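# Pasted the sequence and its predicted model underneath.
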Amino acid sequence: MTKGHSEAEAELKAFTADDDAAGARLDQWLAGRTAPELSRNRIKQLIEQGNVRLNGTRVTEPKRKVKSGDIIEIAMPEPEAPEPLAEDIPLSVLHEDEDVIVIDKPAGLVVHPGPGNPAGTLVNALIAHCGDSLSGIGGVRRPGIVHRLDRDTSGVMVVAKNDRAHQALSAQFADHGRTTEMERAYLALVWGTPDRMTGKIETFLGRSSRDRMKQAVVPEGRPDARHAVTHFRVIERFGDPSGAAPVASLVECRLETGRTHQIRVHMAHIGHPLIGDQDYGRSFATKAKVLPEPLRRSVEMFGRQALHAAHLAFNHPATGELMRFETPLPADMMELVAGFRRFHDRT
């Protein structure tokens, strides 16, 4: 067992391998069953530290093969959750007062510390930036995260600096603008173009059965199904000068609900995944091969999903004043859009 913990102190998780598990690596199979709570690296550590039993026998080899019917148990040590440390990470601050801070998050910055990202996050940066102006969330001096952007999504975020603001903002985000003035709008560069200029995508989302790290459109009756609604508006189409159908579009997406990866899943669901999205648009990657240089290279080298949180409006948690913030596309997306415009306008 991990040093300092006994099996009596640990939470025990048990799984029975199904027919599809036959021949899979133990660490890989367990990672698929425990994501996103545990990463594959964390699973590997637990196995190597003797925290996993296979049919009652402790195993320490992550590569051990699994057979149908195997019973796998993980003894989860008590979590070690040190408070995030302050780190001097530059921030683009759009607004700050005693209750909230609004920032323009760059792509590549993880919001909150977690497995695989113990430091170097937005939370670490905010602790350093805000200092004593953080009065505490839940009795701890830390910023209150009320909504998140994926690591590789850029754009506007608001963060609470005290419990009062945290509770008020959390209520607004939970309401999704139904009874408040909250608005969230994103700009996405997608493959192809929707068949209409405006529309609503309404589905149920849940964990993908093929990859538990991803979300998918699922039947309404599934236990983990969550209602998801996205409104979209096509802003600009980038066609082929030969007259063929547009190869890409700049689309505004407004959220009526806030599910994990919602825009990315919804746009892929209607056949127009985000450019650069390795999770939900990988099958479209070959479309770049028909593009002329240097646009082809720009698309192939674009290292993230082309998604930017461009607009955020909310009522200030203390004054009730409507606050609106907008940020332009970051340089990498601007360059990509410019490349498609040049492609569209060439003679």
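Now that the structure is in, tell me what you want to look at. Residues are numbered from 1 along each chain as shown.

# all contacts plus neighbour counts: C-alpha atoms, from now on.
OK.

# just the strands in the stretch 101-250 of the chain please.
Applying DSSP state E, counting those that start in this stretch to the stretch 101-250 of the chain gives strands spanning 144-145, 154-160, 183-191, 198-207, 215-217, 226-238, 248-255.

# Now tabulate those strands in a markdown table and tack on distance to residue 172.
Below are the strands of the stretch 101-250 of the chain laid out as a markdown table (distance: least, CA to CA, whole Å):
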| stretch | distance to residue 172 |
| --- | --- |
| strand 144-145 | 13 |
| strand 154-160 | 12 |
| strand 183-191 | 10 |
| strand 198-207 | 21 |
| strand 215-217 | 24 |
| strand 226-238 | 17 |
| strand 248-255 | 13 |
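
# what about versus this one:
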Amino acid sequence: MQRVNLEVPNERAGERLDRLLSDMCPEFSRSRIQKLIAGGMIDLNGSSVRASQRVSEGDKIHISVPEPEPTSLDPEEIPLDIFYEDEHLLVINKPPGMIVHPAGPIRNGTLVNAVLAHCKHLSGINGVIRPGIVHRLDRDTSGLLMVAKDDVTHRGLAEQLASRTVRRRYLGLVWGRVKEEFGRIEGLLGRHPKDRTKMAVVRNGGRRSATKYEIAQTADFLTLLDIFLETGRTHQIRVHMNYIGHPIFADEVYGGGAQKIKGIAPQFREKASGLLRSAGRQMLHAADLGFLHPASGEAMQFRAPPPADVQGVISDLGMTSGD
């Protein structure tokens, strides 16, 4: 059991207890502090407290921190393409077909299972020994993502995502010839009104989302785009590109499957059909990732070339990825 003793300084008098502690104890997230308070592990001048309680100068705060609980997930020796690693974080190039974290009945074969086996020393993120998934990639999207090894790093990376200072460039192959060299898509993103397993641009009740894109190259019936996330909503790029009529190539969920073939010129339909079969998944790859290291402040920049399936389709079209 770890014990932390603090005294409220004059300049912090009048603040909420949970907010004060999240500043004074950066190793704990605010939600973690609130759970400790609810569990009776934090007292103020020897008495139990509420998270919203206001503090006074000289108040004595005592925190009892339980040892991190072991995760219920099983470590698995799954190969990882690690671009960078230190004691705080990893940058991993995720292959297509790998789920980032367990969900529902899926408990094995995920990136989290692999990281648990790879990292022998992980701190307790929100009280559980596990890697911190700061952001996600869809199962069939390949490319770079950040994984935190401790609470402080997780919070630092999450704050950069929230302030939109993380650079995330995706390489996306979309149907049709995009006319505008540069573009920006903005709208509310929420659950599809008819199919709750999907996301959609909605009029009400969604969350703000924004995506920028630039044309990299064009082919007869497809366009290769550099796509930049301003926000990071679920399925955002796939939904946005479908919304403007240029769905991601081979994205069966969001309009980019075989149904698009009848809309292109007849002389290209056989080739499109063959490329769809060879693709097998949406042609979307997280190619660039840039952020400030939460511990050192160093600017970190990474680039992952597209995997063989994406590169194969690009080459068959007579284009190059440039990565």
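Yep, it's here. Predicted model only: the values in this text are computed from it and were never measured.

# Could you tell me the TM-score of the two chains?
Comparison of the two superposed chains (TM-score structural alignment, normalised by the length of structure 2) gives a TM-score of 0.73, and 247 aligned residues with a CA RMSD of 1.8 Å.

# circling back: possible to save the strands of the stretch 101-250 of structure 1 as a markdown table with mean neighbour count?
Converted to a markdown table, the strands of the stretch 101-250 of structure 1 look like this (neighbours: other CA atoms under 10 Å):
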| stretch | mean neighbour count |
| --- | --- |
| strand 144-145 | 22 |
| strand 154-160 | 25 |
| strand 183-191 | 23 |
| strand 198-207 | 18 |
| strand 215-217 | 22 |
| strand 226-238 | 19 |
| strand 248-255 | 23 |
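
# Which one of these lies nearest to residue 291 of structure 1?
strand 248-255 (11.0 Å; CA to CA).

# Neighbours of the aligned partner of residue 312 of structure 1 in structure 2, how many?
Matched by TM-score structural alignment, residue 312 of structure 1 corresponds to residue 289 in structure 2. If you count neighbours by other CA atoms under 10 Å, residue 289 of structure 2 ends up with 20.

# Tell me the secondary structure at residue 289 of structure 2.
Judged by DSSP: H, G, I helix; E, B strand; the rest coil, the three-state class of residue 289 of structure 2 is strand.

# how many other residues sit next to residue 27 of structure 1?
23.

# can you tell me what part of structure 2 the host helix or strand of it aligns to?
Under the criterion of DSSP states H and E, residue 27 of structure 1 resides in helix 26-34. Using TM-score structural alignment, none of the residues of structure 2 align to helix 26-34 of structure 1.

# buried residues in that helix?
Of all the residues in helix 26-34 of structure 1, those buried under the rule 16 or more other CA atoms under 10 Å are 26, 27, 28, 29, 30, 31, 32, 34.

# likewise stretch 88-105 of structure 1?
Buried-residue list, stretch 88-105 of structure 1, by 16+ other CA under 10 Å: 99, 100, 101, 102, 103, 104, 105.

# so who does the residue most central in space within structure 1 touch?
For structure 1, the residue nearest the mean C-alpha position is residue 150 (3.2 Å; CA atoms, centre = their mean). Applying CA atoms under 8 Å, 6 or more residues apart in numbering, we find residue 150 of structure 1 in contact with 110, 111, 261.

# Residue 118 of structure 1: which of those is nearest?
When these are ranked by distance to residue 118 of structure 1 (CA to CA), residue 110 comes first, at 10.0 Å.

# Can you give me the distance of that closest one to residue 274 of structure 1?
Look at residue 110 of structure 1 and residue 274 of structure 1: by CA to CA, to the nearest Å, they are 20 Å apart.

# Mind checking which of the two has more residues around it?
With neighbours defined as other CA under 10 Å, residue 110 of structure 1 and residue 274 compare such that residue 274 has more, 31 against 22.

# Aligned counterpart of the more buried one in structure 2, please.
By TM-score structural alignment, residue 274 of structure 1 lines up with residue 248.

# Tell me the residue in structure 2 aligned with residue 159 of structure 1.
Residue 159 of structure 1 maps onto residue 147 in structure 2, by TM-score structural alignment.

# The residue nearest to the centre of structure 1 matches what in structure 2?
In structure 2, residue 150 of structure 1 lands on residue 138 (TM-score structural alignment).

# Now do the same for residue 41 of structure 1: helix, strand or coil?
Per three-state DSSP, residue 41 of structure 1 ends up helix.

# Tell me how many other residues crowd the residue nearest to it when sequence neighbours are not counted.
Residue nearest to residue 41 of structure 1 in three dimensions, not counting chain neighbours: residue 116, with 8.0 Å by CA to CA, 6 or more residues apart in numbering. Residue 116 of structure 1: 11 surrounding residues under other CA under 10 Å.

# And for residue 215 of structure 1, nearest residue in space, chain neighbours not counted?
residue 207 (4.5 Å).

# give the contact list for the equivalent of the one you found over in structure 2.
Matched by TM-score structural alignment, residue 207 of structure 1 corresponds to residue 191 in structure 2. By CA under 8 Å, 6+ apart, the residues touching residue 191 of structure 2 are 197, 198, 199, 200, 202, 206.

# Show me which of those is closest to residue 242 of structure 2.
residue 200 (9.3 Å).

# Pull up the gap between the equivalent of that closest one over in structure 1 and residue 332 of structure 1, please.
Residue 200 of structure 2 maps onto residue 216 in structure 1 when the alignment is built from TM-score structural alignment. From residue 216 of structure 1 across to residue 332 of structure 1, the span is 28 Å (CA to CA).

# now swap in residue 128 of structure 1 and tell me
With CA to CA as the criterion, residue 128 of structure 1 and residue 332 of structure 1 are 27 Å apart.

# What is the burial count for residue 280 of structure 1?
Neighbour tally, residue 280 of structure 1, other CA under 10 Å: 23.

# Would you confirm that it belongs to a strand?
No. Under the criterion used here (three-state DSSP), residue 280 of structure 1 is coil, not part of a strand.

# Contact partners for it?
With CA under 8 Å, 6+ apart, residue 280 of structure 1 has these contacts: 264, 265, 268, 273, 274.

# buried residues in the helix or strand containing the first one?
Mapping residue 264 of structure 1 onto the secondary structure by DSSP H and E places it in helix 262-269. Going by neighbour count (16+ other CA under 10 Å), the buried part of helix 262-269 of structure 1 is 262, 263, 264, 265, 266, 267, 268.

# Mind telling me what the residue nearest to residue 41 of structure 1 corresponds to in structure 2?
In structure 2, residue 116 of structure 1 lands on residue 105 (TM-score structural alignment).

# just the helices in structure 2 please.
17-24, 30-38, 111-118, 151-162, 236-243, 266-279, 308-316 (DSSP state H).

# Structure 1: matching residues for the first one?
Helix 17-24 of structure 2 corresponds to no residues in structure 1, going by TM-score structural alignment.
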